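Visitor: Quick one, what's the 3D model for this:
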Amino acid sequence: MPKRGKKYLESAKLVDKSTLYDVKEAMELVTKTSVTKFDSTVELAVRLGVDPRHADQQVRGTTVLPHGTGKSVRVLVLAKGDKIKEAEAAGADYAGGEEYVEKIQNENWFDFDVLIATPDMMGVVGKIGRVLGPKGLMPNPKSGTVTFEVGKAVEETKAGKVEYRVDKAAIINVPIGKVSFGPEKLEENFRSLMNAIIKAKPAAAKGRYLKSVTVATTMGPGVRVNGSKIVD
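Guide: Okay, the predicted model is just below:
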């Protein structure tokens, strides 16, 4: 186990590992226990009572956080005709057609964080699926990144839309903001995301759905949240 720094050990003393904190307390604690000099990201980790090996127990979706993530998101839109202008008007950083596919393919260009594509471009996008997939950049209808409503998709992404998806270990990890947001804004983002995850509970999931809920800052100690007191 890696040796913990002095700042981490001091912060960890503020957190009782045996306690399940209510949401407000957890957000206050997570901001107090930040150990970095920079504005740390606050991450939510939720362990679910599902078996991701079964298709009917997948948990995946998107939601727009009320206060965004605190991160500037660069958006590339692949589209045709007027949809390119629509994307640019909505604030896309890059918008175009096959020239961007070739740029990715030939120049290994990845100066973007989110790729949105219209359905009629997916045949072309498929050519670079092998390089987009491992980077988590492949557009998908379930995440709202394959759509003809490119203007809306760009605006939501820029406003703080996040995607949540259960991994092989039945855990969802999503950033909910920065320490500088303060407890109140973090709590609003937290509740917005948790409500979306709770609503996405698969019908096939049996037993306790929220196994554990934890928030932590970059390199900071985890703060466990009382899952039974989350729903609005």
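
Visitor: alpha carbons only for contacts and neighbour counts from here, please
Guide: Will do.

Visitor: show me where the chain has strands.
Guide: Here the chain has its strands, by DSSP state E, at 41-48, 60-64, 75-78, 94-96, 114-117, 161-165, 171-178, 210-217, 223-225.

Visitor: Now mean neighbour count and distance to E184 too, for these, in CSV please.
Guide: Converted to CSV, the strands of the chain look like this (neighbours: other Cα atoms under 10 Å; distance: least, Cα to Cα, whole Å):
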stretch, mean neighbour count, distance to E184
strand 41-48, 21, 13
strand 60-64, 18, 17
strand 75-78, 26, 28
strand 94-96, 20, 34
strand 114-117, 25, 28
strand 161-165, 20, 19
strand 171-178, 22, 11
strand 210-217, 21, 14
strand 223-225, 24, 15
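
Visitor: Alongside the first, I'd like the structure of this one:
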Amino acid sequence: MSFLQLCAPRSAVTLGKLPGRIKLNLNPLHPISRAHFHCRCFSTSHVVLARHAKATGVRTSKKRPVTSIYDAEKMTLADAIHVLRALEVGSGNATYELTIKTAMPRGSAIPKGRVSLPREPKAKPKDKILVFADGKAADEAKRAGADIVGGAELVEGVASGRIQATLFIATPALIKSISQRLGRVLGPRGLMPSERRGTVTDDAAGYIRRLQGTTEWKGDKTGTIRTPIAKLDYPVEDVVRNVRHFISVVKHATGNQAQSADKDRSAKPVNAITKIILSSRQGPGIHISDI
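Guide: Purely as a prediction, here's the structure:
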């Protein structure tokens, strides 16, 4: 039964020949229509008008990416040093830590290298150097300060763990004979000699001399480098000198800064530096703005 059929009196409804078709006598002068045609008016508002308007008429703004409240708070290096020193007033022997975050694009290697700071914050650990060499190169490596020098006879001792070292150097003539046996042993530890790192060389003695007085630094899998950079009781000038020197070394290792000795810099992918943060043991991490 339709809506109009419910509202109209039965005497005023005439059913047509076609099923479902209804005719009404809506003459206002008809006495039955005036007396008996009462209909309640219902609202015709759309039930989901608000939802419909939100979906089609009003465009909401895009959500902004969630960022840290400290992202906009950056300081110069000198100001950061003073702030951290004030916060560590009760710990004069605390250490400044420098954190450098890199972008690590696809195909880039984990940043690593060696550095000699103008003023070291702690005593340098001494490397135990093993050199795979023979003949004249072996004699020169011994005079330069290598701890262990030998040829293929050292391979089994290194593979079994009986011979330990923190730095491995090899001459090009011996690298092929040791790589098959030691690649799986030294490779995962980052100790396998390689030409890219400079540890496969005919001048093992010169490489050892260049290493004297330096320490190794290395980033993690995400490309983040962390290193102690100075003590809080150092003069501000010494802290600034250490920080700028270390960042210069990292920029060169990541391809962000070229040196005159670089012949083909375009072949090396650039691993951009995204953040430089200075912190202390109890102080916050402060983003540096002027480096």
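
Visitor: Quick TM-score on the pair, please.
Guide: TM-score of the superposed chains, computed with TM-score structural alignment, normalised by the length of the first structure, equals 0.67; 203 aligned residues with a Cα RMSD of 3.8 Å.

Visitor: now for the strands of the first structure, which one comes closest to K17 of the first structure?
Guide: With respect to K17 of the first structure, and counting by Cα to Cα, the nearest of those is strand 223-225 at 7.3 Å.

Visitor: What lies in contact with that closest one?
Guide: 15, 17, 19-23, 26, 29-30, 212-216 (Cα atoms under 8 Å, 6 or more residues apart in numbering).

Visitor: secondary structure class for K23 of the second structure?
Guide: strand (DSSP: H, G, I helix; E, B strand; the rest coil).

Visitor: any idea how far L211 of the second structure is from it?
Guide: 106 Å (Cα to Cα, to the nearest Å).

Visitor: can you put the strands of the first structure in TSV and add distance to K127 of the first structure?
Guide: Putting the strands of the first structure into TSV (distance: least, Cα to Cα, whole Å) gives the following:
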stretch	distance to K127 of the first structure
strand 41-48	33
strand 60-64	25
strand 75-78	13
strand 94-96	16
strand 114-117	13
strand 161-165	24
strand 171-178	29
strand 210-217	38
strand 223-225	43
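
Visitor: Which of these sits closest to P202 of the first structure?
Guide: Using Cα to Cα, the nearest of these to P202 of the first structure is strand 60-64, at 10.0 Å.

Visitor: same for that closest one, what does it pack against?
Guide: helix 150-159, strand 161-165, helix 182-199 (3 or more Cα pairs under 8 Å, 6 or more residues apart in numbering; DSSP states H and E).

Visitor: Tell me which residues are up against the second one.
Guide: So that's strand 161-165 of the first structure. With Cα under 8 Å, 6+ apart, strand 161-165 of the first structure has contacts from 58-65, 68, 143, 172-174, 197.

Visitor: and if we set it to 7 Å?
Guide: By Cα atoms under 7 Å, 6 or more residues apart in numbering, the surrounding residues in contact with strand 161-165 of the first structure are V59, R60, G61, T62, T63, V64, L65, S143, I172, V174.

Visitor: nearest to D82 of the first structure, of those?
Guide: Using Cα to Cα, the contacts of strand 161-165 of the first structure come closest to D82 of the first structure at S143, 22.8 Å.

Visitor: What is the equivalent residue in the second structure for that closest one?
Guide: Matched by TM-score structural alignment, S143 of the first structure corresponds to R197 in the second structure.

Visitor: about what we covered before: closest to L44 of the first structure out of the contacts of strand 161-165 of the first structure?
Guide: Closest to L44 of the first structure, out of all of these and judged by Cα to Cα, is V174, at 5.3 Å.
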